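Peer 1: Quick check, what structure comes out for this input:
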Amino acid sequence: MDKAIFYPMLGMATLTFGVVVLLAKRRFAAIGKGETTNLAFFKTFRGESPEPEGVQTAQRNLTNLFEMPMLFYPACIAAGMLGKVDTVTLSLAWAYVVIRFVHTLVHVTGNDVRTRFKIFFLSNLPLMALWAYIAF
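Peer 2: All right, here's what the predicted structure looks like:
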């Protein structure tokens, strides 16, 4: 398997771990400031979240990173196993990672929903193209 396909996967994993750190930082800060007081919520995650918006957006972004990107990792592995790692595959993979990074920045900062949706939609184009390119 061509090792070069590992690097975009490492990029996505690094983004995911970065959001985990951001979430932890925001969550512990909110608890420390007394902005999150109903810790019983976390036993069942039922009802309205007791956390400030910044914590909720980081949590939601982390959830997002376990949705569509889960189609990214097997595509990269398939490309490596099928001998389809080339400039096109790597360009599509890196494009996906970069666009998802921008999506995360928008989500965890200003969280403009329209902008975020456009970036999300755009991120799916290289992912779909990656799957199509590997398949044919």
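Peer 1: When you work out contacts or count neighbours from here on, use the C-alpha atoms and nothing else.
Peer 2: Fine.
Peer 1: residue nearest the centroid of this protein?
Peer 2: For the chain, the residue whose C-alpha lies nearest the mean C-alpha position (Cα atoms, centre = their mean) is Leu65; its distance is 2.9 Å.
Peer 1: so how far is Thr14 from that residue?
Peer 2: Distance from Leu65 to Thr14, counting by Cα to Cα, to the nearest Å: 11 Å.
Peer 1: Can you name the residues that contact the residue nearest to the centre of the chain?
Peer 2: If a contact means Cα atoms under 8 Å, 6 or more residues apart in numbering, then Leu65 has Thr16 as its contacts.
Peer 1: please redo it, this time with the cut-off set to 10 Å
Peer 2: Under the criterion of Cα atoms under 10 Å, 6 or more residues apart in numbering, the contact list for Leu65 reads 12-13, 15-17, 19, 100, 104.
Peer 1: For the comparison step, fold the sequence that follows:
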Amino acid sequence: MSESLLAPGAVLALWTLLILGWVALTRFSAMAKAGIDLKAAPPGGRGVDVEKILPPAVNWKSHNYTHLCEQPTIFYAVIVFLHLSGGDTELTRGLAWAYVVLRIVHSLWQTTVNRIPVRFAIFSLATFCLFALAILAVIATLG
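Peer 2: Predicted coordinates:
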């Protein structure tokens, strides 16, 4: 693994964009199969407007993309705080990589199987890593 605390953030950003691509591919394909004509849609429509029409497994990918744009924003800030304040240590790099791996596993689970008890357990483990990173960031920045 990289010696930079910023590397896990870069990997998670790339993963988020890959999920966005998967969302686009599956949604446009499902909309075509459902006979939805985007040119005929009224102005101002949103993706959520088609959720009742599309199969749940298609929507799961969109839901996961949304999740990757929520809590990970805290992760990005925390690793930058740690990087800038001298908190780039073996421990923080390990926690950051664990967070990213858990978020990727969470994505794969949510986009394919999506059983909530397992998804929640994976999310909880990732959140624990982020919480620990945030505490370490406060310690590093208060010096």
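Peer 1: Tell me who's in contact with Trp22 of structure 2.
Peer 2: Contact partners of Trp22 of structure 2, counting by Cα under 10 Å, 6+ apart, are 16, 58, 61-62, 65, 111.
Peer 1: residue in structure 1 matching it?
Peer 2: Pairing criterion TM-score structural alignment: the partner of Trp22 of structure 2 within structure 1 is identified as Leu22.
Peer 1: how do the contacts of Leu65 of structure 1 look in structure 2, which are kept?
Peer 2: Shared contacts between this structure and structure 2 among these (both residues aligned by TM-score structural alignment, their matches' Cα atoms under 10 Å) comprise 12-13, 15-17, 19, 100, 104.
Peer 1: quick one, longest helix in structure 1?
Peer 2: Ranked by residue count, the top helix of structure 1 under DSSP state H comes out as helix 6-32.
Peer 1: By how much does that helix deviate from structure 2 on average?
Peer 2: Once the two models are superposed, helix 6-32 of structure 1 sits on average 0.9 Å from its counterpart in structure 2 (mean Cα distance after the TM-score superposition for structure 1).
Peer 1: Next secondary structure after that helix?
Peer 2: Following the chain from helix 6-32 of structure 1 toward its C-terminal end, the next helix or strand by DSSP states H and E is helix 41-44.
Peer 1: that older thread, among the contacts of Leu65 of structure 1, which one lies nearest to Ala78 of structure 1?
Peer 2: For those, the residue nearest Ala78 of structure 1 by Cα to Cα is Met12; the value is 16.4 Å.
Peer 1: Now the closest one: closest residue in space, sequence neighbours ignored.
Peer 2: With Cα to Cα, 6 or more residues apart in numbering as the criterion, Met12 of structure 1 has its nearest non-adjacent residue at 5.9 Å, and that residue is Val97.
Peer 1: Kindly state which residue of structure 2 is aligned to that neighbour.
Peer 2: Matched to structure 2 by TM-score structural alignment, Val97 of structure 1 sits across from Val100.
Peer 1: hang on, isn't that match packed against Leu6?
Peer 2: No. Using Cα atoms under 10 Å, Val100 of structure 2 is not in contact with Leu6, being 11.5 Å away.
Peer 1: More neighbours: which of these two?
Peer 2: Set side by side, Val100 of structure 2 and Leu6 show more neighbours around Val100, with 24 against 17, by other Cα atoms under 10 Å.
Peer 1: residues touching that one, list them.
Peer 2: Contacts of Val100 of structure 2 by Cα under 10 Å, 6+ apart are 8-13, 15, 72, 75, 94, 106, 126, 129-130.
Peer 1: tell me the average deviation of the helix or strand containing it from structure 1 after fitting.
Peer 2: For Val100 of structure 2, the element it lies in under DSSP H and E is helix 90-112. When structure 1 is overlaid, helix 90-112 of structure 2 sits 0.4 Å from its aligned residues on average, using mean Cα distance after the TM-score superposition for structure 1.
Peer 1: just to revisit the earlier point, and the gap between the match of Trp22 of structure 2 and Glu67 of structure 1?
Peer 2: Noted for Leu22 of structure 1: a distance of 19 Å to Glu67 of structure 1, by Cα to Cα.
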